[in-house]
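Participant: Model the following, please.
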Amino acid sequence: MATPESTSVIVIDTEGTVIGWTPAAEALLGYRAADILNRPGALLLTAERAAAWDAAYDGQEDWSGFGVARHRDGTRILVYVEGSRLITPEEKAAWLVAVTPATAGASGRASSWLEPLLTRTPVAVAIWDRDLRCVWLNAAAERLRPVFPHYQLGRSLAEPLPGFHTEAARDAMRKVLSSGVPQLDREARWSSPDQLEDRTLSTSLFRLEGVDGRPLGVCTVAIDISHSRSRDRLALLREASVRIGSTLDVGKTAQELADLAVPALADYVTVDLAASVLPDAEPLQRLAATEVSIPVFRRAGVASIHEGMPESLWSRGQAVFVPPSSPFTEVLSSGRAHFEPVLDTAPGTWLDQDPDRARIIRRTGMHTLIIVPLKARGDILGIAVFVRNDNLEPFTRDDLLLAEELGARAALSLDNARQYTRERTAALALQRNLLPGYLNGGGAVEVASRYLPSDVHEGVGGDWFDAIPLRDGRVALVVGDVTGHGINAAATMGRLRTAVRTLAYMGLPPDELLAHLDDLVVRLEEEDAGPGRLPLDTTGATCLYAVYDPATGRCAMAGAGHPPPAIVAPSGEVAFPRLPSGTPIGLGLGSYRSLEVELAEGSMIALYTDGLIETREADIDAGIDRLGAALARAAALPLEKVCARVIRSMVGDTGSDDDVALLVARTRVL
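Facilitator: Below is the predicted model:
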């Protein structure tokens, strides 16, 4: 058994008496040979281990393990003990015991039995005694001292340090000491007080035990996973769930995918979509093909680590041409990804048919390629292309899986955006056809209007307005708002507008017209539901109906749960007459009353829906005050400019959460 200089050698006879003592043992434990020879070896052990000395090693030829030795001054020392039987010159049996300290003092040099195994490993290893004091550590642990300063010989975890919180680590070590159950892969983030260094460590803890099974301390093994690829990939996927598909806009979603993947996965990324995904773009079939390539996609997203994107042949919105035999068309037709860790640019490949791409590839140093299909609900919406040039590391299979996962998430968002765009376009088209294309106030009023679809929900609601010249020279003005959004709301709006016009031609006063309209909506819903069934969805609507007579200058009006009209006098004074309350249309509870006001020539009547005055930040009353101020400032302008000024003042450039309808009329007197 080798005994290097750091090892203390002790000889103990079978009775447990010390019969041999070396200078190294004196240096380690503090006893001189004269003080310890012929005395019990139990003096060298802590009290709880002395009784186990004989029992632990009785009958064995050799043994080894950790132990806790007792210095002459009473302090405890974590040691590694190796024992072997020997025969003394007097031919008596005895033990040769080699005692090696876990640490060789302040220098931190590992003992010979531990150094080859742990000192050179890149994993941070440390040993802590039962007082949670660091008694040994390797070089990897010392390098982590800026973020975990307790990696220092003699420093205890119980010792508080400013800016560091070790309560959780201390509790975990104590639990391992008491239970003996290891704790594996405890992930924790540690930062230096100046925040200049930030590390994420995966730490495992296990108890060190002597040969008799009693706890001696804790060994910690820490792995720096701050920059592990698996962790980075998980972080990227988490980020993708937040950043991709933040809006229901196809172009923005495609660009979000490209921006996210650069530089985390690739140096250059393009997202090219089929024409069907971009309904507003010119059909690709109308574009002429070249001799070697055809227009297949439109570029919807592109990102590069290089300013100016020298890798890109096409900008966003432009048609992308590809050879029929290229991997791009292969991915589009097969629905399977193309993986080329080492991009083959040799003669005889598909690049012979695409000299422009070949020139760009060679000039920018592209050397590895992934193309993934953007597939959702069985449809292939386009492709995403991932390339590296500055990063010399080729793509791996793990990179391919990551690119496919990002593509799958983006495809679902693109499909949602595509369906939303289609429904919104159809609803807008329906609503444009149902709203009046031209307003005529006859000889009674001059009229102007504005309609803005909302920026949220399905984008189109059931707001409507109308000006209806009557036979006796009067004019009816109406504005309404159907609950809900989308095509159903637009269709219901069309039915109500037609019903209001029919009832208006009958010459009914405002209160009677609203009562008939309420009854009509209830009957239509009952008929749609079928005999004996209740309507599944009750359609509700608010409405304001006014009739102005230029012969008398009087205006009669009634409301069904609708905001009051604004009356602007020729002087610019604004008033909001309080109409008798009435329930919304479609509830079957309608009981309405009219209010009549007298208007001077040149007065302005403004009818509107609640989208103009109601916001998330303010209630309707505050919105009415803002509307009154906007109308007062614009009162002297032509009506078209009045509408533009009011919309800009109330909604601005950010849009509204709800539809906005505004109808403005300036009175004439016969």
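Participant: going forward, measure contacts and count neighbours with C-alpha atoms only.
Facilitator: Will do.
Participant: how near is residue 336 to residue 408?
Facilitator: To residue 408, residue 336 is 12 Å away according to Cα to Cα, to the nearest Å.
Participant: My error: substitute residue 582 in the last question.
Facilitator: In terms of Cα to Cα, residue 582 sits 51 Å off from residue 408.
Participant: Name the residue in these two with the higher neighbour count.
Facilitator: Comparing residue 582 with residue 408 by other Cα atoms under 10 Å, the one with more neighbours is residue 582, at 21 against 17.
Participant: was I right about the more buried one contacting residue 561?
Facilitator: Yes. Counting by Cα atoms under 8 Å, residue 561 is a contact partner of residue 582 at 5.5 Å.
Participant: in stretch 524-531, what counts as buried?
Facilitator: 525-526 (16 or more other Cα atoms under 10 Å).
Participant: so how far is that stretch off the chain centroid?
Facilitator: Distance, stretch centre to chain centre, for stretch 524-531: 45 Å (Cα atoms, centre = their mean, to the nearest Å).
Participant: can you list contacts of that stretch?
Facilitator: Contact with stretch 524-531 is made by 533-536, 538-539, as judged by Cα atoms under 8 Å, 6 or more residues apart in numbering.
Participant: Give the ChimeraX command for selecting the buried subset of the residues you listed.
Facilitator: Typed into ChimeraX, the line below selects the buried ones among the contacts of stretch 524-531, using 16+ other Cα under 10 Å:
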select :539
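Participant: Could you also give me the structure for this second sequence? I'd like to compare it with the first:
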Amino acid sequence: MDTENVKNAYSTGAFPGSTGVSGSGPSGRLYACDGLAAAVLDDRGVVVRWTGTAEDLTGFRAEEVCGRPVQELVADLPDDPRGAREMPASGRVRLRHQRGDTIDVTFRTTEVGDSAEVLVLAAPTHHVADQEQGAALLRALSAQNRITIAVHDTDLITVQTNATPDPPDGPPVQPGTRLGDVLCAKDAENLEAVLRQVLETGAPVIRRTQEMSWRHDPARRHALALSAFRLEDARGRPTGVAALYLDSADDLRARRHLDLAREVAEQVGGSLDVVRTAQDLADVLAPGFGDLAAVDLAHSVLDGEEPSKHLNGGNMGNAALAPATAVWPAGIKRGECIPPLPDHPLWRSFLHGEPVVFSLDDFSAVINDLQLVDYLVPKNTHSVMVAPLHARGLTLGTITAWRCGRSDPFTEDEADLMKQIASRGALAIDNARRYTREHRAAVALQQLLLPPATTDTPAAETAGAYLPAGGGAEISGDWYDAIALPSLRLALVAGDVVGNGMPANITMGRLRAAIQTLADLELEPDELLTRIADLVQRLAAEAPPGDHDIVGATCLYAVYDPVTKRCAMASAGHPPPVLVRPDGTAEAVAISPGPPLAVIGLPYETTMIDVEPGSVLALYTDGLVERDDRDIGQGLRCLTEALAAYCRPDRALDETGRALLTDLADQAPRDDAALLLARTRAVPAADTAHWEIPADPTAVSKAREWITRQLTLWGLDDLLFTTELIVSELVTNAIRYGRAPMDLRLIRHNVLVCEVTDSSSTQPRLRRARTTDEGGRGLFLVAQLGGRWGCRHGQNGKTIWSEQAIEESP
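Facilitator: Model prediction:
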């Protein structure tokens, strides 16, 4: 509405340079003329001159009016005409129109020189009112401090303006100047393009945001809302363009605040790393909010723990600085401790989550230590804002923003914005802190649950490697194990629990403990997996409602015997192992996998293979062979080829395992990957002895003779007495309670193993015999004389064994 009034005022001649006059009669017909209607009257009021504009206004030609009294043109005038000199200096009358209508006009008279003639100027009354209102509107607009108005001609030269430079000591803006004389070249070019489009098309521009700088102060930007419209004369011809500039700094600031809040919401909190989250927060604030920004956090927060109740600089360290290219004080470095700050009432407001704004002088007064101020404050700083990172009742640290150079100081409304940003950033940091704590607990738990990375046993040397999902961000339930068994044998295990996080870790720990316990019972691989499947079913039944289907696992269990150089294995839905022979060839072992451990009722099958000494047996989980760009079959082929290339006799197994994980796994795998490598060994034939025992009680004495000769040959005379007693008891029990065929075997390594095998499945049991009992003391003697003893069942019978330690010679 205001712009329309200004436009009308210009078009009706209210401003200098305007000549257009137009009007309409009561019937709505338009009367227009190029200038003010003018006529000259003599001293009697007779028209002596009649201009063309008067003819345009009234419709009467000069020859029709000249020589007649002017009163004849005035409607509703009494019949008592007065002379022209008695005419008022100005007034308002109704003139007759040639078509019979009347026109309400406002006139003004003035004497013509020294003659008695009078010049009368007239215009339609409503146009005169429009001119007066337009002039008043222009004066009012020109007087507004936040509104700048400028009138440009068709060449975009300034005709009239109320613009003043900012700061006031700049050069004045005068009529006759061009935009390029007062504005920076690029800004002037952009603004002229907008005004020229308005001038050419006639389409106005309303509240278009325009940023510009004065030529004498190019570093300072001004945000203005531009409204521009074309000026036209009475015939619609362009005469120039008028522009109004409203100070929109507040609107732009509010928009930037909204944009900044949106950026914080979008960019902060996407990482679960505390330092990364702090850096994201600092990067959003600088330079979007301040020229520099820093995030300082309590040391305990960086470790994932809760901060202390009395947070100060002494127990905080810098976590993030922004921008990275800024020149910081010599003391501020990422990761370094912040010096203790003096106690001050303003610092206590941090406990309530309130930001504090300082000028440099105020900040120096609060610190009261010039050396500490130099340590903390970047150069050219004039305004500082410090806000606490307060979340869930904890103060995690502080965020500090600085403004330097010609930047505007921080304001109170910006303090409110900083409070909102700090609150959102603190929640993101606290989420990352809590995740760090849980993640470290899960990692620590898994490290405690997993076996040593390397083992060295008579059967094999082993090396395990584990890669968590997400590049370390997630912990799942993959595991491996190497369990030393009696008779120098070694059990190898690889498993994968369904799910991730702490529940998967706990399930993995329970399964690993159960497998170790069952392995000590020396069950066959298929029998052991059947028992474990029963356990998984019980775990699923104990799970909360709705979680039964996510309790499960796959597992591969293998037992290698270095005496027979054979390996027995069974799979519960697990990928097959890969065997790398000493000659460098590698292949996946053909096994018959059974169902995963969550499924019961289906049998498992034991597969037996021969393994040459020096071979490498690789057990792994599916995270190593499954990737987005390949299926499990392709992944198994890649693993087999890589094992053939990496498993060299001169290369350490742990180094080989790390290299394989690095090459085969994704950068941030979706699933955990575990790998167990075992380089097999064999017990030399010279370190074993074997005899068949006849089903005759006299075989006990023969067995003692065999033992005496063999131990003497091995130089183990110190074990001769105890070994004879152990063998006598074991052979006697086999003959008395077992069935043929029966065997006796000795194995020498770091221990001496005595084994007696028979075809009976009866389980021997250790008991305490009563004083009057004639038997029942055999196994008791075996247990007392040997280091440990046990019994294992096979497909064709059982084996009772006993171990004795062999002391090394000086």
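Participant: Report the TM-score for the pair.
Facilitator: The TM-score (TM-score structural alignment, normalised by the length of the first structure) is 0.69; 556 aligned residues with a Cα RMSD of 5.0 Å.
Participant: Count the neighbours of residue 630 of the second structure for me.
Facilitator: Other residues close to residue 630 of the second structure by other Cα under 10 Å number 12.
Participant: ok, now which ones touch the residue nearest the centre of the second structure?
Facilitator: Nearest to the mean C-alpha position of the second structure, by Cα atoms, centre = their mean, lies residue 270 at 2.0 Å. By Cα under 8 Å, 6+ apart, residue 270 of the second structure lies in contact with residue 277.
Participant: ok, now residue 409 of the second structure?
Facilitator: Applying Cα under 8 Å, 6+ apart to residue 409 of the second structure gives the contacts 359, 382-383, 403.
Participant: What's it aligned with over in the first structure?
Facilitator: Alignment note (TM-score structural alignment): residue 409 of the second structure maps to residue 394 of the first structure.
Participant: likewise residue 427 of the second structure?
Facilitator: Residue 427 of the second structure maps onto residue 412 in the first structure, by TM-score structural alignment.
Participant: How about the contacts made by that match?
Facilitator: By Cα under 8 Å, 6+ apart, the contact list for residue 412 of the first structure reads 375-376.
Participant: go on, residue 382 of the first structure?
Facilitator: Contacts of residue 382 of the first structure (Cα under 8 Å, 6+ apart): 271-274, 297, 332, 373-375.
Participant: Tell me the spacing between the residue nearest to the centre of the second structure and residue 429 of the second structure.
Facilitator: Distance from residue 270 of the second structure to residue 429 of the second structure, by Cα to Cα: 10 Å.
Participant: Need the overlap of contacts for those two.
Facilitator: Common contacts of residue 270 of the second structure and residue 429 (Cα under 8 Å, 6+ apart): residue 277.
Participant: before we move on, back to that, and the contacts of residue 382 of the first structure, which two are the farthest apart?
Facilitator: The widest separation within these, taken as Cα to Cα, falls between 297 and 375 and amounts to 14.6 Å.
Participant: And these two? Which one has more around it.
Facilitator: Between residue 297 of the first structure and residue 375, counting by other Cα under 10 Å, residue 297 is the more crowded of the two (26 against 23).
Participant: OK, contacts around the more buried one?
Facilitator: For residue 297 of the first structure, counting by Cα under 8 Å, 6+ apart, the contacting residues are 272-275, 284, 319-321, 382.
Participant: isn't there a strand covering residue 296 of the first structure?
Facilitator: Yes. According to DSSP: H, G, I helix; E, B strand; the rest coil, residue 296 of the first structure belongs to a strand.
Participant: Could you identify the helix or strand that succeeds the longest helix seen in the second structure?
Facilitator: Secondary structure of the second structure per DSSP state H: the longest helix is helix 412-449. Using DSSP states H and E, the next helix or strand after helix 412-449 of the second structure towards the C-terminus is strand 454-456.
Participant: By how much does that next one deviate from the first structure on average?
Facilitator: Relative to the matching residues in the first structure, strand 454-456 of the second structure has an average distance of 5.0 Å after the fit, by mean Cα distance after the TM-score superposition for the first structure.
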